[in-house]
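1. have a look at this fold, sequence not included:
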């Protein structure tokens, strides 16, 4: 491809007039041969930061990506822009791989996508030596860090890039990295001299909502029916069984849904992912195996039916919603059992004490986000080193502020029950202890002579659901912990004694009814830069969408690869009648103008 300046490439290839945020500075750094570490939220335009330098610098940009299942879509999207892109991975035949290798060596590729494990093969290193490398882009760079939420051992081998090709610039990119993860990336990839660019982590169009579990699938169903009818979205579950059962539940209730998890065969996974990317209004239920690198712009909600293990993971997953900048919902249901289960998993996990301590720290931060009475977005941004943000007005704690109460006496009652049982050398889970406090005289309690405990029946001022909230928050505040016997039994911590002695006040939050946090779609914030359309414009927009859908189906592409909604809305607003007028539309580059210009003018003229 003929050499152009970054700004010329942005306009001619991608159809945009200006860069966003730090994009221009990042691109200039890499074009000039420097290394860069880029932290930019999902949907913030990370890919342009390596795609444009690959088109400006001599040679081929080598993109290291863990997303084999998505490489085809990424290459198709670039092909639609007239960019010469290809990939090498295990899904190809030997002849297909040879063709790509030949094109690379001949200098006929602008970008080449590789999985990290491929760089462990000497044959791949030898192949790269035979061509001209413009740059190395290491996508999802947090995978190199054991502090990160998605550690991939194959990423550790990527240090070879700087050692073998010291003159080739490297750019490492991620949407989620705390300071510890960031430092680990720099150390493990040898990026000590790299320029670091940290964009704001804020995604103001996403409304964060966290609710207490109360039949979570029914809660999810209500959310989708009342606020997201006909929308595309992702539902995350902890187990494969839950993924499949949730997909079946939604389908039975009239919401088209597909399952996705690592236990499914690769063909089914690929088919479900392809359908999600291409079909409007489809819901995917998945484990965290799904979603990294998903470019679908119109995901209107991301729901979690189980507590994520870390804030990084939660942020990465919720960031797959609303990439187009329009209103989206990040909804999480969690309860006492989630906390018990995650504490148990952390305590009994394989690994040394440092690893277990790291898991505990990650869970503590996630629980703090769930239980906060302050703005969730403020706390989320502070976690990623962006403190001082004002309350957002677009999360549940802002729109329906939770009330707190002095739960010291309730905490003392529960902790005292644990003490009384421990004096008998007995340990039980939350349900049994709550039954004791409520004075439930069932067969099990009577057989164990727990009716004789001094704490029996002293907790009738709260109901069972309120007690579960108390226990959940005591676990979150580390005033209780889960034993290591594998049964979810509860034990005191060092901090428990300060509560029992009356030296520490325990503030707890009241449970907010689900209905109180519900918001109608009409009350959600509209996108600030959305193009307003009159009735005729809306009709034209729908015509353009119908044309885009048919065009995408014929080409076997997701609709957003043809054009984003924002581009179609601008066309519907300006009603261009010539190619020159079309050329001024944002998101309409030279290749798309040549390919689709006549068809668009036939609709708008």
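-> Structure's in. What do you need? It should be emphasised that the depicted structure is a prediction, and the values quoted were computed from it without experimental measurement.

2. can we go C-alpha only for contacts and neighbour counts from here?
-> Will do.

3. can you give me the strands for the stretch 501-605 of the chain?
-> For the stretch 501-605 of the chain, the strands defined by DSSP state E, counting those that start in this stretch occupy 507-509.

4. okay, pairing it with this:
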């Protein structure tokens, strides 16, 4: 790493006020809610636990104090790609930032270590396993450290969805560096996980800052899975053609197949999963970050900490295992606060597959009970008939008083129907056929299909044969899906897909309870929801500014958003600054970026409006 060119433009911020650093370095006039309180707490030398939604500005909570306090701020980050991305962005601001990770050769690592020891770094990023090495701990004891920031702190929770065993060793910071302030940050933690973070990182007595979990710019939509591939293509074509997005799948094979499908439809779609060579994974991620309109099709191995602000949609073709996972993955959309979509299709096989995986896992009974609770909460969100956002926020202990108006159940309220008789028929059919068959066979029996398999089994003679001809096969699939989702039926844990009765269904079979089911809506043609580019009133000017940004980014080998976010470009386009002083008033234009890029953008604007020059 070249330390000669890290920060020639950066003003001396040591001892400056946080507000001065925010304006001069980052180019913003005011902190977001809670940011200022967190920053002043850390600047004062006190510890903190911070929960903010993705895109809520967590990074500034430790970056600003690291620039104000004397010494180097050490950031523990779980992924190499994340730390490299953040370091590149900070260097664009003139901040002396570096990382220590396995991508560096011996000399690069030695140069970084020397820069730490000689006080030439404002921020140093490293993974927990690197920090815990005796050599690194020795260096930290010798260096002047301003703070420790533990990013993605939910990774310390053994019951969380992203547990990393190396995080458990970070309690050494409280013991060996007790005088140095520590801040733990995450976007995804329910009350149980928050308590575990505080306990494991010795932050029980620290002040806890909990921001709202709401991401109002994200529209949440969940639909029954009919033809998942067609549904996905129709959704992207109608609403997000040309946009950057992420598509999540459960298996590597499905990732590959979906990427090929989208590629065949004319989209730039790249796979990402743990089975790919590391070079290809890195190359695909790099293209996603640096090119416009790239879609990543991935397993959950992709995305933690991705800073790309203009991801316009996150699509799930398979059901996540928990609301924590769903919230974190959908939170990668719309970090720039512009309208974005969290879209998912799910069906009965998703429920069966996840329940089978859970029951066949090697975890103990306590673990399985907890995972069942998490899966039940995820299924509850899928089948809910009221506002999805209210239910999602309630899970994290956040209250939204009124329905949001920006989820599918608010926009098109679902209908319900008295499914008591249909449910009794379905449950009775499971019982009469010996609890040995999957949903397709059960529907054939209920609808009276006289196929060879039914004739061989003799089930045309059972009392439930043909009693469900009044419902279509699709309607019966909806009934069975809701019965499994709500715990009245369970999948055979041996993995053959047979449905079995649970104790919960006894009152229904006896007629002691009634049940109302969600009526799956008929498929509608997508509405063509406006994307961000359609909100631009001057498309020629917008494309000119984007071309200028892309050219500057390519020259330096960084993603375009590292130069300026779309939000900053929007403001530049709207205000049409003609001088560097006017450009400096735009949010996101700090001192270093003004000196580096100001003239290039003013020239671009002048070429758009020659009469004003």
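-> The structure has been received and is ready for your questions. Computed from a predicted structure; not experimentally measured.

5. how about the helices of the stretch 1-150 of the second structure, start to end?
-> 18-21, 35-43, 58-68, 80-92, 106-117, 128-131, 134-142 (DSSP state H, counting those that start in this stretch).

6. export those to CSV and tack on mean neighbour count?
-> Putting the helices of the stretch 1-150 of the second structure into CSV (neighbours: other CA atoms under 10 Å) gives the following:
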stretch, mean neighbour count
helix 18-21, 19
helix 35-43, 21
helix 58-68, 24
helix 80-92, 20
helix 106-117, 17
helix 128-131, 20
helix 134-142, 13
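
7. let me know which of those is the nearest to residue 159 of the second structure.
-> helix 128-131 (18.6 Å; CA to CA).

8. and the closest one, which stretch of the first structure?
-> With TM-score structural alignment applied, helix 128-131 of the second structure matches the range 116-119 in the first structure.

9. got the contact list for that stretch?
-> Here stretch 116-119 of the first structure makes contact (CA atoms under 8 Å, 6 or more residues apart in numbering) with 64-66, 89, 124-125, 154-155, 157-158.

10. of these, which belong to strands?
-> Among these, the residues falling in strands (DSSP state E) are residue 64.

11. select only the buried ones of the contacts of stretch 116-119 of the first structure in ChimeraX?
-> Only the buried entries of these go into this ChimeraX selection, using 16 or more other CA atoms under 10 Å:
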select :64,65,66,89,154,155,158
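
12. quick check: residue 295 of the first structure vs residue 322 of the first structure, distance?
-> Distance, residue 295 of the first structure to residue 322 of the first structure, using CA to CA, to the nearest Å: 10 Å.

13. how about the contacts of stretch 116-119 of the first structure in a markdown table, adding distance to residue 137 of the first structure?
-> Below are the contacts of stretch 116-119 of the first structure laid out as a markdown table (distance: CA to CA, whole Å):
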| residue | distance to residue 137 of the first structure |
| --- | --- |
| 64 | 6 |
| 65 | 8 |
| 66 | 12 |
| 89 | 17 |
| 124 | 16 |
| 125 | 15 |
| 154 | 15 |
| 155 | 13 |
| 157 | 14 |
| 158 | 11 |
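
14. equivalent range in the first structure for stretch 369-385 of the second structure?
-> Under TM-score structural alignment, the match for stretch 369-385 of the second structure is residues 357-373.

15. oops, could you answer that again for stretch 410-430 of the second structure instead?
-> Under TM-score structural alignment, the match for stretch 410-430 of the second structure is residues 398-418.

16. so which of residue 295 and residue 322 of the first structure has more stuff around it?
-> residue 322 (27 against 22; other CA atoms under 10 Å).

17. which ones are touching that one?
-> 205-206, 297-301, 328.

18. could you do residue 507 of the first structure as well?
-> 404-408.

19. look up how far residue 437 of the second structure lies from residue 103 of the second structure.
-> Relative to residue 437 of the second structure, and taking CA to CA, residue 103 of the second structure is found at 52 Å.

20. more crowded one of those two?
-> residue 437 (17 against 10).

21. give me the nearest residue to that one, chain neighbours excluded.
-> residue 498 (4.3 Å; CA to CA, 6 or more residues apart in numbering).

22. neighbours of the aligned residue in the first structure for the one you found, just the number please.
-> By TM-score structural alignment, residue 498 of the second structure lines up with residue 489 in the first structure. By the measure other CA under 10 Å, the count of residues near residue 489 of the first structure is 21.

23. isn't residue 489 of the first structure right next to residue 431, touching?
-> No - Residue 489 of the first structure is not in contact with residue 431 according to CA atoms under 8 Å; the separation is 9.8 Å.

24. max-length helix in the first structure?
-> helix 535-555 (DSSP state H).

25. helices or strands up against it?
-> helix 559-562, helix 565-574, helix 590-604 (3 or more CA pairs under 8 Å, 6 or more residues apart in numbering; DSSP states H and E).

26. mind putting those into TSV with mean neighbour count and distance to residue 30 of the first structure?
-> Converted to TSV, those look like this (neighbours: other CA atoms under 10 Å; distance: least, CA to CA, whole Å):
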stretch	mean neighbour count	distance to residue 30 of the first structure
helix 559-562	21	26
helix 565-574	20	29
helix 590-604	16	24
